[in-house]
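**Student:** From the sequence below, what's the structure:
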Amino acid sequence: MRIIGGTARGLHLAAVGEGDAKAHLRPTSDRVRESIFNLLINGGYGNPLRDARVLDVFAGTGALGLEALSRGAAEAVFLENGAAALALLKRNIALMRAVDRCEILRRDATKPGINPGAAFDVVFLDPPYGKAMGEQALTALIPWLAPEALVIWEESLPPIPPSGFVPLDQRKYGDTLVTILKAPS
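**Tutor:** Presented below is the predicted three-dimensional model:
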């Protein structure tokens, strides 16, 4: 697993192998991550990452948030509560030398509480597949989002977004379905 583009292009992140089923770690493949970022940057959304405040939900290894930092995001906040994932996440932030632009919140994404900072412009949502946790998390995170924030949601089945979210695009990559939504204004 590596950073695909931007200032940290080619940086190898901590190895997870095929994932850790017990810890619900299923890293987004380099191919899917590259497709997501190509779509974001070349898909008619302008450059939503430039100077953005990014939230990586069910962060796991943090690869999505770190990729966003490499491609121009100002800061990334990682929402994760699994011990194995937190260890990998801390290691990857250190490998990228991005400690000063990252914050880790050890919280349940479906019950995140109050946002401790500014609203988020871009949200990566990569819940465990098939458990409806993405729907719960996004509903709970609505107060955390900037008006018209972009939400990039990875799931195995078509997600059911909360009321007011506008679907912008949906692409299938193997068993991963990527949906891009715009938050209410």
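
**Student:** When you work out contacts or count neighbours from here on, use the C-alpha atoms and nothing else.
**Tutor:** Noted.

**Student:** where does the residue nearest the centre of the chain fall, helix, sheet strand or coil?
**Tutor:** Compute the mean C-alpha point of the chain, and by Cα atoms, centre = their mean the closest residue is Phe124, 2.5 Å away. Recorded secondary structure, Phe124: strand (DSSP: H, G, I helix; E, B strand; the rest coil).

**Student:** isn't it right next to Leu55, touching?
**Tutor:** Yes - between Phe124 and Leu55 a contact is recorded at 6.2 Å, counting by Cα atoms under 8 Å.

**Student:** now the other sequence, so there's something to compare against:
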Amino acid sequence: MTRIIAGRWGGRRLAVPPRGTRPTTDRVREAVFSRLDHGDFLRGARVLDLFAGSGALGLEALSRGAAHATLVEADSRAASVLRANARDLGAGDAVRIAKERVRAFLSRDGSPYDIILLDPPYDIARDELAAVLAEAAPHLAQGGVMVLEWSSRAGSAPWPDALAQTASKAYGETAIHYAEPRGDAPHAELEGTAHGGSVEA
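**Tutor:** The predicted structure follows:
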């Protein structure tokens, strides 16, 4: 089991798939969402959670004030678990669940998102991850932020030219990388969102 850390559902437990996924630890999730929350990235945000697993990232975003979260997960067992988690929290129409492969979803979806969260398998091939990031980049709204959780042993994130990395931090075996559209004004840290906030370390 894992849990929602803060917000309207803070403390509520979430089921996790029996195997095949790697839930983000509470420590890492708190670091990510504290950064995003501090800068008001979350309030009213449209969130896309790719490789969603139990849905913990997307549901945490909703708990902290996001308006809508789309959760994409190809594994049938994991998709069933995240559906149950969303139902048990009473998320209702604030959640859309897509049970399909990430690249297939990105190829057909035309929606813009303020926050895109990616937690792919750590053993994903670098070329495959680079392709996913390149295909996800056009879905990121100006002023938005993309957050990638990946193995800290894997080195730098393979961002496409359309995105510029704004921050990166390792937490043991996990590294969190942040990027924003290159067309946005340059920032030393995550500053400026579709909602007019800023994020500081």
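
**Student:** Touching both of Phe124 and Leu55 of structure 1, which residues are there?
**Tutor:** Shared contacts of Phe124 of structure 1 and Leu55 (Cα atoms under 8 Å, 6 or more residues apart in numbering): Gly65.

**Student:** quick one: what's aligned to Thr179 of structure 1 in structure 2?
**Tutor:** Thr179 of structure 1 maps onto His177 of structure 2 when the alignment is built from TM-score structural alignment.

**Student:** how about the nearest residue to that match, chain neighbours excluded?
**Tutor:** The shortest distance from His177 of structure 2 to any non-neighbouring residue, by Cα to Cα, 6 or more residues apart in numbering, is to Ser168 (4.3 Å).

**Student:** Make sure the one you found is indeed in a strand.
**Tutor:** Yes - with three-state DSSP as the criterion, Ser168 of structure 2 is part of a strand.

**Student:** roughly how far apart are the counterpart of it in structure 1 and Ile152 of structure 1?
**Tutor:** Following TM-score structural alignment, the counterpart assigned to Ser168 of structure 2 within structure 1 is Gln170. For Gln170 of structure 1, the distance to Ile152 of structure 1 (Cα to Cα, to the nearest Å) stands at 10 Å.

**Student:** The two: who's more crowded?
**Tutor:** Neighbour count, other Cα atoms under 10 Å: between Gln170 of structure 1 and Ile152, Ile152 has more, with 22 against 14.

**Student:** ok, the residue lying closest to Tyr173 of structure 1 once chain neighbours are set aside to Ala118 of structure 1 distance?
**Tutor:** Closest residue in space to Tyr173 of structure 1, ignoring its immediate chain neighbours: Val32 at 6.6 Å, by Cα to Cα, 6+ apart. Here the criterion is Cα to Cα. By it, Val32 of structure 1 lies 29 Å from Ala118 of structure 1.

**Student:** quick one, which of the two is more surrounded?
**Tutor:** Remark: of Val32 of structure 1 and Ala118, Val32 carries more neighbours, 17 against 10, as counted by other Cα under 10 Å.

**Student:** Can you classify the more buried one by secondary structure?
**Tutor:** Quick answer, by three-state DSSP: Val32 of structure 1 is helix.

**Student:** So what does it match up with in structure 2?
**Tutor:** When structure 2 is aligned by TM-score structural alignment, Val32 of structure 1 is paired with Val28.

**Student:** What segments of structure 2 are strands?
**Tutor:** Per DSSP state E, structure 2 has strands spanning 2-3, 13-14, 46-50, 68-72, 95-98, 113-118, 140-151, 163-171, 174-181. These are given in chain order.

**Student:** Return the most buried member of those strands.
**Tutor:** With neighbours taken as mean count of other Cα atoms under 10 Å, the strands of structure 2 reach their highest mean count in strand 46-50, at a mean of 27.

**Student:** That strand vs structure 1, average distance?
**Tutor:** With mean Cα distance after the TM-score superposition for structure 1, strand 46-50 of structure 2 departs from structure 1 by a mean of 0.2 Å once superposed.

**Student:** Give me the range in structure 1 that that strand lines up against.
**Tutor:** With TM-score structural alignment as the criterion, strand 46-50 of structure 2 aligns to 53-57.

**Student:** can you count the residues close to Leu133 of structure 2?
**Tutor:** 21.

**Student:** Aligned to it, what sits in structure 1?
**Tutor:** By TM-score structural alignment, Leu133 of structure 2 lines up with Leu138 in structure 1.

**Student:** In contact with its match, which residues?
**Tutor:** Contacts of Leu138 of structure 1 (Cα under 8 Å, 6+ apart): 110, 125, 161-162.
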